[in-house]
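Asks: Would you be able to build a 3D model of this:
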Amino acid sequence: MMRLIVALFGMLIASFGAFGLIRPADFVGLVRHFWATSRGAHYAAALRLALGLALLLAAADSAYPRTLTALGYLSIAGAVIILLLGHVRLAKIIEWWAQQPETAVRLWGFLALAVGIFLIAAVR
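Replies: Predicted coordinates:
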């Protein structure tokens, strides 16, 4: 069951990555909209926590158990950092990110696409 959840997260991450790669301006608008309220930060923290736990639980049955374990702990740490930074600081970071050149946004999209595909392949 955890492998399926990780694969679904992988598809979600890959989809967002492809969107950022193909339509960077629209992707930036989506990200800005998501982080416009403190609710977005809470959702992001909850999703990172869920992904981290799923990665840790699925790691043993995966093709790359050490890598998935490390990514699981990084995801949980990311959830904690999101909560510690708070909405105001995160909104400033997102605004800074949104001002980056289109090429930088596409690179982040490519990275997300690659990570999503890796997660899917790791739990096949």
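
Asks: From now on I want contacts and neighbour counts done on CA atoms only, so please keep to that.
Replies: OK.

Asks: Burial check on the closest residue to Val28 other than its chain neighbours, number of neighbours?
Replies: Among residues not flanking Val28 along the chain, Ala98 sits closest, at 5.9 Å (CA to CA, 6 or more residues apart in numbering). Residues within reach of Ala98, counting by other CA atoms under 10 Å, total 19.

Asks: Would you do the same for the sequence below? I want to compare the two.
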Amino acid sequence: MNLFVALIGGLFLTTSLAILVSPGSGRWSLENLITRGMMPVFSIVRIGIGIVFVLAAPSTRLPGFVWALGLLSIFSGIALPILGFDRLKKYTDWWLVKPDTAFRGWSLLGILLGALLLWAGT
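Replies: Sure thing, here's the model as predicted:
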């Protein structure tokens, strides 16, 4: 399971680096991937990742961190359908008008998060 934590960390790191280099890729994702039909997929994936993180946490280098991210992922996966598509769409529309510096700033946080997960899982 540690390998899964490291793989998710690598995915966060890679995606965040892509957004840092080209904020337009983040905008494209928000515009094209956030659809009503994808909401159940996002929820299931978040819950699944969260369960694996919680189960893998004791054997990682940062068990508390991985466990907390797992719980956060589970709760966000549960909350997503409760909040509904219209609220999610308003939030993504809010992000779409932000300047490139906002996307780049948040991508730095994603790089840090990805690097920590990658290290924790190895």
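
Asks: how about Ser25 of the second structure, what's its partner in the first structure?
Replies: Aligning on TM-score structural alignment places Ser25 of the second structure opposite Asp26 in the first structure.

Asks: name the element the nearest residue in space to its match that is not next to it in sequence belongs to?
Replies: Leaving aside its chain neighbours, Asp26 of the first structure sits nearest to Gly20 (7.7 Å; criterion: CA to CA, 6+ apart). Using DSSP states H and E, Gly20 of the first structure maps to helix 2-22.

Asks: which is the next helix or strand following that helix?
Replies: helix 24-34.

Asks: so what does that following helix touch, helix or strand wise?
Replies: helix 2-22, helix 65-98, helix 102-122 (3 or more CA pairs under 8 Å, 6 or more residues apart in numbering; DSSP states H and E).

Asks: For Gly40 of the first structure, find the nearest of these.
Replies: With respect to Gly40 of the first structure, and counting by CA to CA, the nearest of these is helix 65-98 at 8.3 Å.

Asks: what range in the second structure matches that closest one?
Replies: Helix 65-98 of the first structure maps onto residues 63-96 of the second structure, going by TM-score structural alignment.

Asks: Please identify the buried residues of that stretch?
Replies: Of all the residues in stretch 63-96 of the second structure, those buried under the rule 16 or more other CA atoms under 10 Å are 63, 65-67, 69-71, 73-74, 76-78, 80, 85, 88-89, 96.

Asks: Ok, stretch 8-28 of the first structure next?
Replies: 8-21, 24, 27-28.
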